[in-house]
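>>> What follows is a predicted protein model with its sequence.
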Amino acid sequence: MNHPIMTCLWFDKQAKDAFTFYESVFPDIQLISENPFTVNYSLAGKRFMHLNGGPEYKINPSISFFYNAANEAEIDRIWAQLIEGGNIMMPLNTYPWSSKYGWVADKFGVNWQLMLDHVSGDKVYPSMMFTEDNNGKAAEAIAYYTSIFPDSKTVHLSPYGEGGADVARHLSYAQFELNKQTFGAMDSSHMHAFSFSEGVSQVIVVDTQEEIDYFWDHLTDGGSPGKCGWLKDKYGISWQVVPSSLGKFMSDPETAPKATYAFLQMSKFIIADLEKACEK
């Protein structure tokens, strides 16, 4: 698996507006490509895709994004911009785990955890909150994911203590790597009006049908297949397993309509059928 795992954010006609906003907020962002349906970019080396998917799904705090600021001036500036029109989840303040930390849902609903005192991992990475029926399953999920993806490992597990803020031995914070990329996870037994949804999905880009079959079979085990390469794993987290050749077909005005029609008929991607549909 040579391609980075990408995060897809689902918007209703606001994909470009959200990117333009983040471009004004973050210092280390670079546009890669765009079309009426998607905007692809890199933020501090982390790949993101914004999808104009329509009103069906909403982004929520079940998957947030850590951003490790370089200094106090940077965290103050980014925080001030993100809270404008947004919703403060945890105030920017001093906490036991950081000299300065804050959690905010920005005006597009995307959740950011800003922090100083970064000690390990990527500058930007997604973090999964296991709530409701998934509460207490963060450690299990980490073991599950690291068993599937290459170049993976558990980096850090920090459980709640006895008499702490949540259930003892559930995870208050964890960090792990998939394909050498950083991810976070935590449990929360508090009442939440959200759970994992298609609003935030992880995109696995691969080169061969064998790789598609491998990830599809493992991640749908206990989960459910969707359409157009989408699936939900047994924890309800959404993934897309797509061939790298799709980008080539979608960037060509002649083959893009053919590719779109072909994959709309698919659940799991079949590369041979996609290539046959795009023959000129």
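Okay, I see it. Numbers count the residues shown, from 1 in each chain.
>>> contacts, neighbours, all on C-alpha from now
Fine.
>>> Quick one: residues contacting residue 22.
Residue 22 sits next to residue 29 when contact means C-alpha atoms under 8 Å, 6 or more residues apart in numbering.
>>> repeat that for 10 Å
By C-alpha atoms under 10 Å, 6 or more residues apart in numbering, residue 22 lies in contact with 16, 28, 29, 43, 78, 81, 82.
>>> do the same with residue 88
Per C-alpha under 10 Å, 6+ apart, neighbours of residue 88: 79, 82, 102, 103, 104, 105, 106, 111, 112.
>>> Tell me if the last one really is in a strand.
Yes - counting by DSSP: H, G, I helix; E, B strand; the rest coil, residue 112 is located in a strand.
>>> try it against this one:
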Amino acid sequence: MQTITPFLWFDDQAEEAARFYMSVFERSRMLEVMHYGEAGPGETGSVMSVTFELDGQKFIALNGGPNPAFTFSPAISMFVECETQDEVDTLWERLSAGGETQQCGWLRDKFGICWQVVPRVLGRLLVDPDKTRSTRVMRAMMQMRKLDIAGLQRAYDEA
């Protein structure tokens, strides 16, 4: 059976990043830490890669060394759906610590990975057949950094 696993290239922070992400998401665990051997290319004994799970999703992080061609970009982001505003608030605060917040629920964490922290209800509000309502929700979302469920719902309910 096929599986798809996000594979993340870090200069030398793979284990630090994995441990950070595991501290953010409650159902997480380290699966494997691999070290460079004498054949390199990293220093013998240093961490080569880590395999970890966040909420059941497996990730692999590699210490591939600095390479300006291999950087993180918003073109690929981690999309996290949340049920409640408390979940949105908690994940937003934890993931953005040391990073930067962006528009529409996007942020870049301290390692450069882009995340979208999104309330699950947003999808339903944006696809409402009443285009006036869905347009109001889109406009409200475009004005937000961290998404606010009550604010999105108010935009949806406006008369």
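Done, it's in. Nothing here was measured: the structure is a model prediction, and the numbers come from that model.
>>> on that earlier part again, of the contacts of residue 22 of structure 1, which is the nearest to residue 95 of structure 1?
residue 78 (18.5 Å; C-alpha to C-alpha).
>>> how about the counterpart of residue 272 of structure 1 in structure 2, what does it touch?
Here residue 272 of structure 1 is matched to residue 150 in structure 2, going by TM-score structural alignment. Residues counted as contacts of residue 150 of structure 2 (C-alpha under 10 Å, 6+ apart) are 85, 156.
>>> picking up where we left off before, name the nearest of the contacts of residue 88 of structure 1 relative to residue 182 of structure 1.
Within the set of these, residue 112 lies nearest residue 182 of structure 1; the separation is 15.3 Å, counting by C-alpha to C-alpha.
>>> The closest one: neighbour count?
Using other C-alpha atoms under 10 Å, residue 112 of structure 1 has 25 other residues around it.
>>> Give me the neighbour count for the nearest residue in space to it that is not next to it in sequence.
Distances taken as C-alpha to C-alpha, 6 or more residues apart in numbering put residue 65 closest to residue 112 of structure 1, at 4.8 Å, once the chain neighbours are dropped. Here the count is done by other C-alpha under 10 Å, and residue 65 of structure 1 has 21 residues near it.
>>> Now do the strands in structure 2.
7-10, 28-35, 47-54, 57-63, 78-82, 100-101, 106-108, 114-119 (DSSP state E).
>>> Tell me which of these lies nearest to residue 69 of structure 2.
strand 7-10 (10.9 Å).
>>> Need the contact partners of that closest one.
14, 17, 49-51, 58-67, 70-72, 111-113.
>>> run the last query once more with 7 Å
Identification of contacts with strand 7-10 of structure 2 by C-alpha atoms under 7 Å, 6 or more residues apart in numbering yields 59, 60, 61, 62, 63, 64, 65.
>>> Next, the buried residues of that strand.
8, 9, 10 (16 or more other C-alpha atoms under 10 Å).
>>> Tally up the residues packed near the closest residue to residue 114 of structure 2 other than its chain neighbours, please.
Nearest in space to residue 114 of structure 2, with sequence neighbours left out and distances taken as C-alpha to C-alpha, 6+ apart, is residue 108 at 4.3 Å. When counting by other C-alpha under 10 Å, one arrives at 22 neighbours for residue 108 of structure 2.
>>> where do the helices sit along structure 2?
14-24, 85-96, 121-126, 131-142, 149-157 (DSSP state H).
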